[in-house]
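A.B. asks: would you be able to build a 3D model of this:
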Amino acid sequence: MSTYPPADDRLRHLIAQRINCHVDTWKLAFFIADAIRDDSDVCREIDRIGAAHAVGQPCGDRNCRSCFTITVTGVDS
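C.D. replies: Below is the predicted model:
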């Protein structure tokens, strides 16, 4: 049984799926997704947010749904 998107390329596929709603072709969506996924600043930010959440700390991103929910309700989603 296989899963889609493939685990070894999941981030690229997920980003491309979101971008594809706003561009004309999948090829362009994958091109943009590759650029985002390979950007070192993006990778560092994903790692920073993941590390903060892993230890139960707010990540500091004002658009983080998880941190907002905890702040408003006091309950982790």
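
A.B. asks: okay, CA-based contacts and neighbour counts for the rest of this
C.D. replies: Fine.

A.B. asks: which of the helices or strands spans A51?
C.D. replies: helix 40-54 (DSSP states H and E).

A.B. asks: tell me the buried residues in the helix or strand following that helix?
C.D. replies: Once the chain leaves helix 40-54, the next helix or strand it forms, by DSSP H and E, is helix 65-73. Judged by neighbour count (16 or more other Cα atoms under 10 Å), helix 65-73 contains these buried residues: C67, F68.

A.B. asks: now the other sequence, so there's something to compare against:
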Amino acid sequence: MRPSAGITFGGRYELSSRIAVGGMGEVWKASDSIIGRTVAIKILKDEYMGDPGFLERFRAEARHAALVNRGEII
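C.D. replies: Predicted coordinates:
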């Protein structure tokens, strides 16, 4: 599935606008329908989805990003 505005991703994140494109994939601004807040979602390129080592590094990045708690960062 190609990400685009208005699509619900992962059953809970409604994508609103693309923030950036990089080597790993795309970052989107989204609304989390479960907790009702704005979030940033990184969607990996298909070519990385089958690489267990890459997926573990991606999960580690997500865990570290979740630890950031600053008012000026969404």
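
A.B. asks: tell me how they score on TM after superposing.
C.D. replies: Overlay of the two chains. TM-score (TM-score structural alignment, normalised by the length of the second structure): 0.33; 37 aligned residues with a Cα RMSD of 3.6 Å.

A.B. asks: what's the angle from the helix holding A51 of the first structure to helix 65-73?
C.D. replies: Interaxial angle, helix 40-54 of the first structure versus helix 65-73 (axes from the mean of the first three to the mean of the last three Cα atoms, to 10 degrees): 40 degrees.

A.B. asks: F54 of the second structure sits in which helix or strand?
C.D. replies: helix 52-66.

A.B. asks: which residues touch C43 of the first structure?
C.D. replies: The neighbours of C43 of the first structure, taking Cα atoms under 8 Å, 6 or more residues apart in numbering as the test, are R37.

A.B. asks: what distance do you get for it to T73 of the first structure?
C.D. replies: Relative to T73 of the first structure, C43 of the first structure is positioned 30 Å away (Cα to Cα, to the nearest Å).

A.B. asks: what's the closest non-adjacent residue to I15 of the first structure?
C.D. replies: The spatially closest residue to I15 of the first structure, leaving aside those adjacent along the chain, is A33, at 5.5 Å (Cα to Cα, 6 or more residues apart in numbering).

A.B. asks: the one you found is in contact with R12, isn't it?
C.D. replies: Yes: assessed by Cα atoms under 8 Å, A33 of the first structure is found in contact with R12 at 5.5 Å.

A.B. asks: count of residues packed around the closest residue to K29 of the second structure other than its chain neighbours?
C.D. replies: Nearest in space to K29 of the second structure, with sequence neighbours left out and distances taken as Cα to Cα, 6+ apart, is A40 at 4.7 Å. As a burial measure, A40 of the second structure scores 17 neighbours (other Cα atoms under 10 Å).

A.B. asks: cheers, nothing more for now.
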